[in-house]
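Q: Quick one, structure for this:
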Amino acid sequence: MMARPIYLFSKTFNAEVTHVPILLTEFFQPRIDYSRYDAIVLTSKQAVTALEKISHDWVRLPVLSIADATAKQARDAGATVLEHGGGYGDSLAEIIRNGYPQWRWLYPRPEVVASDFAERVAAAGVSMEGVIVYKTTCNADVAALELDDDAILIFTSPLTVACFLQQHQLHPSHTVIAIGATTASALPDTVAILMPQKPSVQGCVDLAKTL
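A: Purely as a prediction, here's the structure:
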């Protein structure tokens, strides 16, 4: 039996599957006074790239990362990683409230966010300032993509779902994998969704290869 085709809708490339660059990223250059903060919270690898494009000064502050991959990129850039979360905004909120509630946090964020963790942390009395450093939009070129009827589709953020649904349709013969609960909630209620035990791109790919 031939292996089913696997399509990864993500900003992150993976050589084991067909990577579909469904998102485009535009970086901004806001002025940031790092002396006003004690630490940085990172929710994506794009946030690391955005900070590097602004200035290398950010690495002087310790960082809290949402997951392993973002933590690795931050370390590779020269930053000190305090901890990393479990891939969800909720995990970051818990770490900050329980471990660093008195710190002044910088949140370099996208124009549109998928989680309200920053608002909940701020509501708990923690100093959290968001600065928009990039925005992500749909890649119109992906509209020409032809999907196999028996394809396995991996979605890695709510925006990858939104962009896909603007350009394509989900069919009953497709198998859908969402990286986590937030992404799964962006999919239609009628779709059966699989999720990996660990919310990561590699976890999604490993799950897809078992199907």
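
Q: drop to CA atoms for contacts and neighbour counts, all remaining ones
A: Noted.

Q: List the residues that contact the residue nearest to residue 101 when sequence neighbours are not counted.
A: Leaving aside its sequence neighbours, residue 101 sits nearest to residue 126 (Cα to Cα, 6 or more residues apart in numbering; 5.5 Å). Under the criterion of Cα atoms under 8 Å, 6 or more residues apart in numbering, the contact partners of residue 126 comprise 97, 101-104.

Q: one more to put side by side:
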Amino acid sequence: MPKKIYLFATSKSEHAINVKSLDVRYLKPDIDFSKYDYLIITSKQTIKALNQYDKKDFINIPALCVSPKTADAYIKFGAKVLAVGDGYGDNLTKNINEFSKDTKWLYLRAEVIASDFVKKCKEEGYQIDEKILYVSECSQEIMDVRVDSPSVLIFTSPSSIECFLKNNSITSEDKVIVIGTTTANFLPDATEYIMSQNTSIQSCIELALQIK
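A: Purely as a prediction, here's the structure:
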């Protein structure tokens, strides 16, 4: 019998038992967009949070997007994309290093972030301001869920692991799939896992469907 597939994410798949990992609360800090040459966007939640602002204030400021999926969402939002990363926040330093240190960046982010790329870039002399546009909290759904082992567990963010482990554990019988290295780093020590080839939920699901 095929193992049950649990997807811990804010997105859904028809091939999995979908468990929303986070509830998102949006913030609206004052922002003078005119001060910046480029934006940095690392999640679709940021794009949703931007709906609170007058589009004309930022829509023509190109954004460095962390992944192709985020870039697609930003284009559909009607905005401009400057460059697209490979899906890993840590690697955005490579993109930023292609620009002058006189460039003024604004990183629109969550309250809690897993990557320290901004700190590294600032240490190198780059000008990056940060504004927190949303707060992520463990959803009641993930706090209440109880998985049937053995199962396939798909984790799409560090917080999805942290929230799951509050009331659950990962057994040796479970198969674990993670969306990337940053997420994998939050697994309990010695946990065996498979990493998706691309940093996308679809890639994780394709892997899960191959597991007998």
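
Q: about what we covered before: list only buried entries from the contacts of residue 126 of the first structure.
A: Of all the contacts of residue 126 of the first structure considered here, the ones buried according to neighbour count by 16 or more other Cα atoms under 10 Å are 97, 101, 103-104.

Q: Can you add secondary structure and distance to residue 38 of the first structure and give these back as a markdown table?
A: A markdown table is the format used below for those (DSSP: H, G, I helix; E, B strand; the rest coil; distance: Cα to Cα, whole Å):
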| residue | secondary structure | distance to residue 38 of the first structure |
| --- | --- | --- |
| 97 | helix | 15 |
| 101 | coil | 11 |
| 103 | coil | 6 |
| 104 | strand | 5 |
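
Q: how about the contacts of residue 126 of the first structure, which pair is most distant?
A: With Cα to Cα as the measure, no two of these lie farther apart than 97 and 104, at 11.9 Å.

Q: What is the top strand by length along the first structure packed up against?
A: Among the elements of the first structure assigned as strand by DSSP state E, the one spanning the most residues is strand 127-138. Strand 127-138 of the first structure sits against strand 23-27, helix 45-54, strand 104-110, helix 117-123, with contacts defined as 3 or more Cα pairs under 8 Å, 6 or more residues apart in numbering; DSSP states H and E.

Q: could you dump those to TSV with distance to residue 157 of the first structure?
A: Output for these, formatted as TSV (distance: least, Cα to Cα, whole Å):
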stretch	distance to residue 157 of the first structure
strand 23-27	10
helix 45-54	13
strand 104-110	13
helix 117-123	16
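
Q: Ok, which of these comes nearest residue 88 of the first structure?
A: With respect to residue 88 of the first structure, and counting by Cα to Cα, the nearest of these is helix 117-123 at 9.0 Å.

Q: Could I get the contacting residues of the most centrally placed residue in the second structure?
A: The central residue of the second structure, meaning the one whose C-alpha is nearest the mean C-alpha position (Cα atoms, centre = their mean), is residue 43 at 5.2 Å. The neighbours of residue 43 of the second structure, taking Cα under 8 Å, 6+ apart as the test, are 66, 70, 109.

Q: for residue 178 of the first structure, same thing?
A: 154-157, 184, 193-196, 204.

Q: How about residue 10 of the second structure?
A: 19-22.
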